[in-house]
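In: Make a model of this:
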Amino acid sequence: MEEQIIEIRSELTLLKAKYTTSHSAVQAKLRELQRLEQERSVLLNSEQTGLDSDQLWDIASAAGTGSSSREFQPLLITQLQNLQIVRGRYESLKQETSSLESMIAELTANAKNYGSNAKQLLRLQRDVTLKRELYDELVERYEMAELTGSLGIFEQNKRVKVIDLPYTPSSSTNLPAIVFAILGVIAGIALGVGTAIFLELFDTTIRRRQQLEDAKLPVITAIPKISI
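Out: This is a model prediction of the structure:
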């Protein structure tokens, strides 16, 4: 049918080039073109319920070979091809939609667990840092121990040397005990005298009348000495 429409349109173009639109031949071609277009629109708008693509292909093939079946109108081959293309796109979009929905669900679950995962990641990073510092320190100690052990084995005979042999002294090196006793007595006397002088100098107690007179202070009364 589409080939007929294309052929009629080409003939109509040639006729319009020769004649006016009111010419009978042009009008006949226009009526034929309108009829075919109406038939095509009816075919496109007709409902073919309960048929899959294979059945539609069978119907189109039967219509193309001149089948006498009157139950279904013949469909255009291009429309069937478009139908299959659209159906394939629909299936692919359906699969993509399902995969996107699963991805959205997974991302939603990951977003909910983001806080706990972030805390766990920070804790693991801190543990890794501490373990790495501890490992570096242990490696440094191990290398130092190996170096010290190597030096100890190499210089074992040279680290300790005997300069002079020990000997027993012939006499005591300490002073006699009498000397320490005399020094102790002298030190005690000096300490006592110094303490007495210190207390006397800093003592402000008034014990005699002469001290008041020397200070030019009046004597109010005096307590006589009582003899028993």
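In: rest of the way, CA atoms for contacts and neighbours
Out: Will do.
In: In this protein, what residue spans correspond to helices?
Out: With helices called from DSSP state H, the chain shows them at 2-18, 24-45, 53-64, 77-112, 114-154, 177-201, 209-214.
In: would you turn those helices into TSV with mean neighbour count?
Out: Output for these, formatted as TSV (neighbours: other Cα atoms under 10 Å):
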stretch	mean neighbour count
helix 2-18	14
helix 24-45	14
helix 53-64	15
helix 77-112	12
helix 114-154	12
helix 177-201	10
helix 209-214	11
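In: residue contacts, the closest residue to residue 11 other than its chain neighbours?
Out: Counting by Cα to Cα, 6 or more residues apart in numbering, residue 11 lies nearest to residue 29, which is 7.9 Å off, once chain neighbours are set aside. Contacts for residue 29 (Cα atoms under 8 Å, 6 or more residues apart in numbering) come out as 8, 11-12.
In: What is the nearest of those to residue 114?
Out: residue 8 (68.5 Å; Cα to Cα).
In: what about the closest one, distance to residue 101?
Out: For residue 8, the distance to residue 101 (Cα to Cα, to the nearest Å) stands at 51 Å.
In: Check residue 16 too.
Out: For residue 16 relative to residue 101 (Cα to Cα), the value is 58 Å.
In: Could you also give me the structure for this second sequence? I'd like to compare it with the first:
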Amino acid sequence: MRVGVFLNLHYMAAAAWRRRYAIVAPLLAAPFLALLIGAVTPKKYQSYTTLLIQETSKLNPFLADFSVSTQLKERMAALQALLHSRHMLGEVAMEMGLGDKDSGHIGDPVLNRLSHSLKVELIGSDIIKISLTDSSPHDMARTLEVTSKHFLNVLLAPERSSIDASENFLEEQLLAQQQALLAAENTLATFKSQYSGNLPGQMHFDIEQLRETEKQLQIKQVELAGADAAIETLNTQLLKANPLLASIEADIIRASAELNQLQARYTDRHSLVVAARHSLQRLRQERDALVAQTRRMSPQNIDELWRLAAEFADADEDRSAAGSRVSPLLVSQLESIQQAQSRQQQLTQETASLQQTLARLKTKLDSFAQVEQRLRELERDIATKQHIYDDLLKRYEMAKVTGALGRFEEHDRVKIIDRPFTPHAPINLPLVVYFISGALGGLFLGAAIAVILEIIDTSIIRRDVAEKIIGAPVISRLPDFRQVAIGFQSARDLTPVES
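Out: Take a look at the predicted model:
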């Protein structure tokens, strides 16, 4: 095993010796070529600044709800795109005086150079590093300072704009919701004023009043029926005590007696008999009419009876005692009828009034459902608007506190760890590194060339290979006589000829 290893090393050393020129030539040329490349490579200078974006309020449990996170990790790709945007690069170039001040035009080479030289990266979760690479250290610190200033404006702009926009939006919505709430409250107040008697709180009182009114109506109807019966009774009694009726009855008796006397003297066709019969018939008709009129007696009839009773009293002052007893009885009955009719009219009016009140209460109770439904809609609308208003007011106050907190922490929000500086040495590799790199590269290149040449060379050099090909052992190795002959010929040509 060890013999095989040493044999392989011998073969490799022999191959390296055969290809010594291919190995040494790149090894000698490559370091000097690398030194030349390092000497002619443009020098590059790099400056950077490190920014610490603090979120101290996030660490405070009392202020965590009022702080706005910058979300650096989520926004880093967008911030890189903004850093290389033409808008930001144009602002930096104009502030650096790299553009035309009159027209404001900035050439694409300037923007491209700035874009390729600037780089931003996030270190950890809250440290940002902005680096600038250029071929000249002139104004690098100022360029990086201007760039970091604009970058910070872009970094903190969403927070500032979101807080300001939130305050303005919430203030506008709060005013609009306040007007809507006032309008809804005015609508409810107008509705309650318009339907003050139909509100749900009045419903129980109206129900009790309805029951009381129905009870009173029943009582008044009973009393009215009693008054009607009393008037009917008084009318019947008045028929018996009516002096007119008594006078007519007396006339009927006299007419009947006279008719009987005339019929005894004369025939039925005699003019006196016919006249007496007609007179008796007329008196009977008057009696029947008086009876019917008394039953449907009105206040006008009562007044007429009063007048007739007075005339009858004056005309019968000289009559018998029976006649003088009739007038006070008639007056008493007329007074009773008049009082009964007054009571009847009073009860009729009270009954009609109670019926109207009852109808009004029923109509009012029927309208309670619609009024209550509309009232609940208005109250629900006010409750919804009040809830939205309270929520907006709370959010508006929180937005104001958040804005005040942001303005309070604005100066301490960003800490500059490393300020921009002017580099004094380039970042290119030293020439020694180029020389060593060239030597290593030349060595590897020469070795690669030697390996390739050895692989593509088909000549038989080793004895074992020849024995394997011809199938016989090799006794001896003869030199190349052509090379020997050429050597002898060269030596003979160089030997001086004797004359």
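In: what's the TM-score for these two chains?
Out: TM-score for the superposed chains, counting by TM-score structural alignment, normalised by the length of structure 1: 0.37, backed by 127 aligned residues with a Cα RMSD of 4.5 Å.
In: Hmm, residue 37 of structure 1 is touching residue 5, no?
Out: Yes: between residue 37 of structure 1 and residue 5 there is a contact at 7.5 Å, judged by Cα atoms under 8 Å.
In: Can you tell me how far residue 133 of structure 1 is from residue 123 of structure 1?
Out: For residue 133 of structure 1, the distance to residue 123 of structure 1 - Cα to Cα - is 15 Å.
In: ugh, typo on my part, it should be residue 55 of structure 1
Out: 65 Å.
In: Please apply the same query to residue 77 of structure 1.
Out: Taking Cα to Cα, one finds residue 77 of structure 1 at 67 Å from residue 123 of structure 1.
In: Could you report the neighbour count for residue 435 of structure 2?
Out: 20 (other Cα atoms under 10 Å).
In: close enough to count as contact, it and residue 36?
Out: No: Residue 435 of structure 2 is beyond contact range of residue 36, at 9.3 Å (criterion: Cα under 8 Å).
In: joint contacts of these two?
Out: Counting by Cα under 8 Å, 6+ apart, nothing touches both residue 435 of structure 2 and residue 36.
In: List the buried residues in stretch 204-224 of structure 2.
Out: 206, 210, 213-214, 217, 220-221, 223-224 (16 or more other Cα atoms under 10 Å).
In: should've said stretch 228-238 of structure 2
Out: So for stretch 228-238 of structure 2, counting by 16+ other Cα under 10 Å, buried means 228, 230-232, 234-235, 238.
In: Now for the residues you listed: which two are most distant?
Out: Longest distance between any two of the buried residues of stretch 228-238 of structure 2 is 15.1 Å, between 228 and 238; criterion Cα to Cα.
In: Any idea how many residues pack against residue 352 of structure 2?
Out: 15.
In: what's the helix or strand encompassing it packed up against?
Out: Under the criterion of DSSP states H and E, residue 352 of structure 2 resides in helix 321-366. Under the contact criterion of 3 or more Cα pairs under 8 Å, 6 or more residues apart in numbering; DSSP states H and E, helix 321-366 of structure 2 touches helix 200-241, helix 243-265, helix 299-315.
In: now the angle between helix 243-265 and the longest one, please.
Out: Angle, helix 200-241 of structure 2 to helix 243-265, by axes from the mean of the first three to the mean of the last three Cα atoms, to 10 degrees: 30 degrees.
In: Give me the angle between helix 200-241 of structure 2 and helix 321-366.
Out: Using the same axes, to 10 degrees: helix 200-241 of structure 2 against helix 321-366 is 160 degrees.
In: With the shortest one instead?
Out: Using the same axes, to 10 degrees, the direction of helix 299-315 of structure 2 lies 170 degrees away from that of helix 321-366.
In: Can you give the contact residues for helix 299-315 of structure 2?
Out: By Cα under 8 Å, 6+ apart, helix 299-315 of structure 2 touches 243, 324, 327, 330-331, 334, 338, 341.
In: same thing but at 10 Å, please
Out: Helix 299-315 of structure 2 is contacted from outside by 242-244, 247, 293-294, 297-298, 319, 323-324, 326-328, 330-331, 334-335, 337-338, 341-342, using Cα atoms under 10 Å, 6 or more residues apart in numbering.
In: before we move on, what about the second one?
Out: With Cα under 10 Å, 6+ apart as the contact definition, helix 243-265 of structure 2 has outside contacts at 238-240, 266, 268-284, 286-288, 290-291, 305, 308-309, 312-313, 323, 326-327, 329-330.
In: can you do 7 Å?
Out: 273, 276-277, 280, 283-284, 287, 326 (Cα atoms under 7 Å, 6 or more residues apart in numbering).
In: Mind giving me the PyMOL select for those residues, buried ones only?
Out: Selection of buried members from the contacts of helix 243-265 of structure 2 for PyMOL, criterion 16+ other Cα under 10 Å:
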select buried, resi 273+276+277+280+283+284+287+326
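In: Which of the contacts of helix 243-265 of structure 2 fall in helices?
Out: Those of these mapping onto helices are 273, 276-277, 280, 283-284, 287, 326, per DSSP H.
In: quick check, nearest of those to residue 370 of structure 2?
Out: Nearest to residue 370 of structure 2 among those: residue 287, at 63.4 Å, using Cα to Cα.
In: So which bits of the host helix or strand of residue 22 of structure 2 are buried?
Out: Using DSSP H and E, residue 22 of structure 2 falls within helix 20-40. Neighbour counts over helix 20-40 of structure 2 (16+ other Cα under 10 Å) mark 22-24, 26-27, 30-35, 38 as buried.
In: buried stuff in the helix or strand following that helix?
Out: The helix or strand immediately downstream of helix 20-40 of structure 2 is strand 45-53, counting by DSSP H and E. Of all the residues in strand 45-53 of structure 2, those buried under the rule 16+ other Cα under 10 Å are 45-53.
In: what's the neighbour count on residue 489 of structure 2?
Out: Residues contacting residue 489 of structure 2 under the criterion other Cα under 10 Å number 11.
In: separation between it and residue 228 of structure 2?
Out: On the measure of Cα to Cα, residue 489 of structure 2 and residue 228 of structure 2 end up 181 Å apart.
In: go on, residue 170 of structure 2?
Out: Per Cα to Cα, residue 170 of structure 2 is found 77 Å from residue 228 of structure 2.
In: what's the answer for residue 18 of structure 2, then?
Out: 159 Å.
In: Same question for residue 172 of structure 2.
Out: Applying Cα to Cα, the value for residue 172 of structure 2 to residue 228 of structure 2 is 76 Å.
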